[in-house]
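Provided below for reference: sequence and predicted model.
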Amino acid sequence: MTTRDLVFASLFAAIIVALGLVPPITLGFIPVPITAQSLGVMLAGVVLGARRGTIAVLIVVLLVAIGFPVLSGGRGGLAVFAGPTAGFFIGWIFGAFTTGYLSERLVTASQSGLAQGVGFFVAAFIGGIGVIYLFGITYLAFVGGIGFSKAFLGSLAFIPGDILKTVIAALAGRAVMAGYPLLPQRA
């Protein structure tokens, strides 16, 4: 791990924290709010790759564990790990890794812009939605005590916004590939 890697990971951790300043939207029928921070997780994976993207998210997890109120709505501390959103929060780690891993495999500098955009979209969709929802819904269903079907159906409300975040992450990934050729060496 180079100093450059740590700087990039820290920068994206700061982006994830900054996206936490966007107020959460509570739905009422599910105890998990809509936040903008999952966009930062997708961006970290798409732009930094698996290793550095995961480190960026781990920095945020460490800040939360220490007690800094860096999550949307000013949440932080060990209580976050026992709340209904803990599965989604822990899923960020695996979501960033999966998004980065798939980005590294699906996108190359020699591809057309469209192919790069589609590759980034697929990576962000699978990692940033699929993997995070897998952890979040499972945790919410079993630990939150609401049952898998209710947790799954309630989480469907997040899909339109998360698809928009996936498109934004794909466009950002494509812009970085075109505008900053040194960064795509993500591995």
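Sure, I can see it. Residues are numbered from 1 along each chain as shown.

okay, CA-based contacts and neighbour counts for the rest of this
Noted.

quickly find the element holding the one residue sitting closest to the centre of the chain.
Most central in the chain under CA atoms, centre = their mean is residue 41, positioned 2.4 Å from the mean C-alpha point. Per DSSP states H and E: residue 41 is located in helix 37-43.

contacts for that helix, please.
12-13, 15-17, 19-20, 53, 57, 71-72, 92, 95-96, 99, 124, 127-128, 162, 165-166, 168-169, 172-173 (CA atoms under 8 Å, 6 or more residues apart in numbering).

after that helix, which helix or strand is next? Please name it.
Past helix 37-43, the next helix or strand by DSSP H and E is helix 50-66.

in the helix or strand that that following helix is followed by, which residues are buried?
The helix or strand immediately downstream of helix 50-66 is helix 86-106, counting by DSSP H and E. Of the residues in helix 86-106, 86-104, 106 count as buried by neighbour count, 16 or more other CA atoms under 10 Å.

swap in stretch 152-166?
For stretch 152-166, by 16+ other CA under 10 Å, it's 152, 154, 155, 158, 162, 163, 165, 166.

and here's the other structure:
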Amino acid sequence: MNTRDLVLIALFAAIVVVLGLIPPITLGFIPVPITAQSMGVMLAGCIIGAKRGALAFLLFVLLVAIGLPVLSGGRGGLAVFAGPSGGFILGWAVAAFVTGLIAERFVHQGNSEARQFVGFFLASVIGGIVVLYAIGVPWLSAVTGTPLTAAATGALVFIPGDLLKAAIATLAARAVYAGYPLLPARA
């Protein structure tokens, strides 16, 4: 790991903090808010890769754990991990890793632009939605005492917004990839 990797990791942790400045949208029937920070998972994985993306989120989770109010709505501290959102927050690093891994496998310089868009979008959906929900929904079910099927059904309301986030992350990743072709050189 070199200085460039450390800078990218810190930069993406800071981007996630900035995404937290957008106020969360709270829904009455599920205790997990809609936030822009989950888009950071997709951005980090697609733009800086699996290892650096996961490390950016581990750094972010460390900032949350020490009590900095970096989560959407100004939340932070260890108590957040014991709440309904805890599984999603802890799952961000894994989701960023999977997103990056898929992007690294499917997006290459020699691919057509359309194929790169598809690769980034699939990486964002599989890593940033499927993997994240696979970690966060069971946690939500366990913490709230809600049956897993009910928690999963309630989480379906997030899918349209998450697909929009995946599309935005795809556009951003493709733009960065086209402008800085050496950036994807993986750590």
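Noted; the coordinates are in hand. All values derive from a computational prediction rather than experimental measurement.

could I get the TM-score for this pair?
TM-score of the superposed chains, computed with TM-score structural alignment, normalised by the length of structure 1, equals 0.98; 187 aligned residues with a CA RMSD of 0.7 Å.

about what we covered before: how close does the helix holding residue 41 of structure 1 sit to structure 2?
After superposition onto structure 2, helix 37-43 of structure 1 sits on average 0.6 Å from its aligned residues (mean CA distance after the TM-score superposition for structure 1).

residues in structure 2 aligned with that helix?
Aligning helix 37-43 of structure 1 against structure 2 (TM-score structural alignment) gives residues 37-43.

now do the contacts for the residue found closest to residue 92 of structure 1 once you drop the neighbours it is linked to in the chain.
Nearest non-adjacent residue to residue 92 of structure 1, counting by CA to CA, 6 or more residues apart in numbering: residue 132, 5.9 Å away. Residue 132 of structure 1 makes contacts with 87, 88, 89, 91, 92, 94, 95, as judged by CA under 8 Å, 6+ apart.

secondary structure element for residue 132 of structure 1?
Element membership of residue 132 of structure 1, judged by DSSP H and E, is helix 132-142.

compared with structure 2, how much does that helix deviate?
Mean for helix 132-142 of structure 1 is 0.7 Å (mean CA distance after the TM-score superposition for structure 1).

report the buried residues of that helix.
132, 133, 134, 135, 136, 137, 138, 139, 140, 141.

tell me which element the counterpart of residue 159 of structure 1 in structure 2 falls in.
Alignment note: residue 159 of structure 1 maps to residue 159 in structure 2; criterion TM-score structural alignment. In the assignment (DSSP H and E), residue 159 of structure 2 maps to helix 159-179.

just how off-centre is that helix within its chain?
12 Å (CA atoms, centre = their mean, to the nearest Å).

now do the contacts for the aligned partner of residue 65 of structure 1 in structure 2.
Under the alignment (TM-score structural alignment), residue 65 of structure 1 maps onto residue 65 of structure 2. Residue 65 of structure 2 makes contact with 76, 77, 78 under the criterion CA under 8 Å, 6+ apart.

picking up where we left off before, the contacts of residue 132 of structure 1 into JSON lines, with extra columns for distance to residue 183 of structure 1?
Listed next are the contacts of residue 132 of structure 1 as JSON lines, based on distance: CA to CA, whole Å:
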{"residue": "87", "distance to residue 183 of structure 1": "31"}
{"residue": "88", "distance to residue 183 of structure 1": "28"}
{"residue": "89", "distance to residue 183 of structure 1": "26"}
{"residue": "91", "distance to residue 183 of structure 1": "25"}
{"residue": "92", "distance to residue 183 of structure 1": "22"}
{"residue": "94", "distance to residue 183 of structure 1": "21"}
{"residue": "95", "distance to residue 183 of structure 1": "20"}
